[in-house]
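Novice: Starting from these lines, generate the structure:
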Amino acid sequence: MRTDVQVVAVVGAGSIGCSWAGLALAHGMAVRLADPAGIPRDRAADTVAAHLADLHAPAEAAARLTLHSDAAEAAGGADLVIEAGPERLAFKRDLFAALDAATAPDVLLASSSSGFGPSSFQDACTHPERVLVAHPFNPPHLIPLVEVVGGASTSPEAIAAAMSVLHGWGRCPIRVNAELPGHVVNRLQAALWREAYDLVGRGAISVADLDLAVANGPGLRWALLGPIATQHLSGGPGGMAHVLEHLGPPMVEWWNDLREPELTPELTAQLVSGVQEELAAGDDVIRARRDEALRELLALKSRLGLDSAGGDRE
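Specialist: Sure, this is the predicted structure:
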């Protein structure tokens, strides 16, 4: 599989696709961006340009972007194809069949799917061994995490090539060893959201205070080490063994008390109104502040050896 990537085709010019495009351009690639759904070219180009500014990319990077209306045309001649289209299985099957026909057999075909495993669409291809999922965390030009998931027909060489390319782009790829709905990270998020929605729905806490609690408490530690390493450090000299011995039984009681809320219209309205009140400054303003903080946090983690490569884990 190709790892010397010079030309990247990105199919889908939504938020994920444009973010991927900006990342690849910033790392010296030529990018062929296609959007079968017909997103206006000017809008896509402006979005990619904004991402390049986020990354402090050289001015000439934007000149390596070409825009296409046909996915197969964009994929022809590419060394890597990243699909970032709608989460519709029938659409992905048709698209990957077309991408498979348009590219050389040693070109990786990577889907950004947030929930589908590659086995559900790679059998539409003549060369399914080079099809995998490379699920980024939004926005992928800033957040390093990428979940790499192989399917029933994905070759070990394809997995290794994807990991190599992503490392070269400064990403933090993790190998997910099972095909699960939502992969791993979205399942972790869904577990937290389930309890958060229930706590809001039962009146235990407001939307704004719940977000404050996570962002100013566990979220700060999770951003540095993750939940299990953080739990280990909280155990003092005894580490994880001490935590599980003394806090494990109460934690099981908390698990047993968790409920399964229904996403009723009433709860939906409560969540929507709550977050609108919380973000009264406006989504664009908050998003810009968040992205600036992300850049500074990533730089700090790198300086302290707690970066996307895994920190102090020799």
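Novice: going forward, measure contacts and count neighbours with C-alpha atoms only.
Specialist: Noted.
Novice: residue ranges of the strands in the stretch 101-250 of the chain, please?
Specialist: Taking DSSP state E, counting those that start in this stretch as the criterion, the stretch 101-250 of the chain contains strands spanning 108-111, 131-136, 145-150, 172-176.
Novice: starting at the chain centroid, how far to the first one?
Specialist: Spelled out, it's strand 108-111. 15 Å (CA atoms, centre = their mean, to the nearest Å).
Novice: Break down the stretch 201-314 of the chain into its helices, ranges please.
Specialist: 207-216, 218-222, 227-233, 239-257, 265-278, 283-303 (DSSP state H, counting those that start in this stretch).
Novice: swap in the stretch 1-150 of the chain?
Specialist: Counting by DSSP H, counting those that start in this stretch, the helices of the stretch 1-150 of the chain are 15-26, 41-54, 71-75, 89-102.
Novice: List the buried residues of the second one.
Specialist: Of all the residues in helix 41-54, those buried under the rule 16 or more other CA atoms under 10 Å are 41, 44-45, 47-49, 51-52, 54.
Novice: For that helix, enumerate the helices and strands it packs against.
Specialist: helix 15-26 (3 or more CA pairs under 8 Å, 6 or more residues apart in numbering; DSSP states H and E).
Novice: likewise the first one?
Specialist: Where contact means 3+ CA pairs under 8 Å, 6+ apart, helix 15-26 is packed against strand 7-11, strand 30-34, helix 41-54.
Novice: returning to that earlier point: CSV for the strands of the stretch 101-250 of the chain, including mean neighbour count and distance to A160?
Specialist: Shown next, in CSV, are these (neighbours: other CA atoms under 10 Å; distance: least, CA to CA, whole Å):
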stretch, mean neighbour count, distance to A160
strand 108-111, 26, 11
strand 131-136, 28, 11
strand 145-150, 24, 10
strand 172-176, 17, 10
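Novice: Following up with a second sequence; could you model it the same way so I can compare the two?
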Amino acid sequence: MASVSAYRSGHEVRTVAVIGCGLIGGMWAAFFLHRGLDVRAWDPAPDGEERLAAFVEAGLGDLDAVGPSGRERGRLIWCATIAEAVEGADYVQENAPEKLPLKQALLDEIDAAVPADVVIGSSTSSFPASQLQAECANPERVIVAHPFNPPHLVPLVELVAGERGAPAAVDAAYAFFEAIGKVPVRVAREAVGHLANRMSSALWREAVNIVAEGIASVEDVDRAIRFGPGLRWAVEGPHMLYHLGGGEGGLEAYLDHLGPAQEARWGTLGTPRLDAETKRKLVEGMQAEVAGRAMGELTQRRDRLLIALLRLMAEDEAGANEKTGKGAR
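Specialist: All right, here's what the predicted structure looks like:
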């Protein structure tokens, strides 16, 4: 198949193939269905269809709690083979386990089966796009399309073209995800962990260091984020928050007056090791914070609060659109 200059995007995408239907793929399927798209799904597990049905039911329940999509729900079609799943697909989302040879072989098979104007996105959280593209005859349309967990609720999708990916493929994926209510971002250069996971890792490194150095407990670190900067981060990103912190002078004033203090703090941040003693402190501290609550209870609580936050953000966006005359996404 020859390279193309235009890919199916936005409202041209009516059918999505979901390849790999574990937690990530299952919740992707729920999101696509909720947005009125037909989903053709495949997974090699013997109980894959049953497992997918459970994920979709739970995911649709969460999404309905956030609010109606305004679209008729799509059809879920379970397929016996990859070839059957990608037949007629306008976009493909791959969600195989994080094993590079497995993903490369799978993406090569998908690439050989779908038309050249169909973008193939991978949910990988760790592999660069250039490695995923290595075995494909049409590497330009194979990109990273990495969601944040839980993918049906968190709007972010990170898009990476890699060394051989076509900017037009990223543009098409961007238009598609924006059209269905996701918030895509372009990662201009490949980096381990893409974008958001790099920032999350930087925060957790210092959170681990604080526990390892005896500065605060696991629970107090979590409380400090939940009831401090975490609240602001749900409203604005780090650069904007520091801009607001600079008062009338904005970010420039902050950098001029408080930049040296910020650099001094950076100089004191730790580089902890996950050795036996640090792991013991973290695990014991987490057990104290969990206080006997089951994982299901903790997950449900997280999702319940996410749903409430998303509803509030949707109301705020609707109000802003009404003032500016813009239509809702």
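Novice: Mind putting the strands of the stretch 101-250 of structure 1 into CSV with distance to L192 of structure 1?
Specialist: Shown next, in CSV, are the strands of the stretch 101-250 of structure 1 (distance: least, CA to CA, whole Å):
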stretch, distance to L192 of structure 1
strand 108-111, 25
strand 131-136, 19
strand 145-150, 19
strand 172-176, 20
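Novice: Figure out which of these is closest to G282 of structure 1.
Specialist: The closest of those to G282 of structure 1 is strand 131-136. By CA to CA, the value is 25.2 Å.
Novice: And V119 of structure 2, how far from L159 of structure 2?
Specialist: 12 Å (CA to CA, to the nearest Å).
Novice: Alignment lookup: A102 of structure 1 to structure 2.
Specialist: Under the alignment (TM-score structural alignment), A102 of structure 1 maps onto A113 of structure 2.
Novice: Number of residues surrounding its match?
Specialist: 15 (other CA atoms under 10 Å).
Novice: who's in contact with the alignment partner in structure 2 of C172 of structure 1?
Specialist: Mapped onto structure 2 by TM-score structural alignment, C172 of structure 1 lines up with V183. Residues near V183 of structure 2 by CA atoms under 8 Å, 6 or more residues apart in numbering: 155-157, 177.
Novice: Also I82 of structure 1?
Specialist: Residues in contact with I82 of structure 1 (CA under 8 Å, 6+ apart) are 8-11, 109-112.
Novice: how close does it get to P144 of structure 1?
Specialist: 16 Å.
Novice: Then L297 of structure 1?
Specialist: 12 Å.
Novice: out of these two, which sits in the busier spot?
Specialist: P144 (21 against 15).
Novice: Which residue in structure 2 aligns with that one?
Specialist: Aligned partner of P144 of structure 1 by TM-score structural alignment: P155.
Novice: Any idea how many residues pack against the nearest residue to that match once chain neighbours are set aside?
Specialist: Residue nearest to P155 of structure 2 in three dimensions, not counting chain neighbours: K182, with 4.7 Å by CA to CA, 6 or more residues apart in numbering. For K182 of structure 2, the count of nearby residues is 21 (other CA under 10 Å).
Novice: Might you report the residue contacts of K182 of structure 2?
Specialist: K182 of structure 2 neighbours (CA under 8 Å, 6+ apart): 155-157.
Novice: how about M286 of structure 2, what's its match in structure 1?
Specialist: So, by TM-score structural alignment, M286 of structure 2 is matched to V275.
Novice: quick one, what contacts the residue lying closest to that match once chain neighbours are set aside?
Specialist: In space, and not counting its chain neighbours, V275 of structure 1 is closest to V207: 6.3 Å by CA to CA, 6+ apart. Contacts for V207 of structure 1 (CA under 8 Å, 6+ apart) come out as 200, 271, 274-275, 278.
Novice: Can you find the partner of E315 of structure 2 in structure 1?
Specialist: Checking TM-score structural alignment: E315 of structure 2 goes with R303.
Novice: my bad, G270 of structure 2
Specialist: In structure 1, G270 of structure 2 lands on R259 (TM-score structural alignment).
Novice: Aligned counterpart of L251 of structure 2 in structure 1, please.
Specialist: Match for L251 of structure 2 (TM-score structural alignment): M240.
Novice: so how many other residues sit close to its match?
Specialist: 17.
Novice: ok, now the one 4 residues further on?
Specialist: Here the count is done by other CA under 10 Å, and L244 of structure 1 has 16 residues near it.
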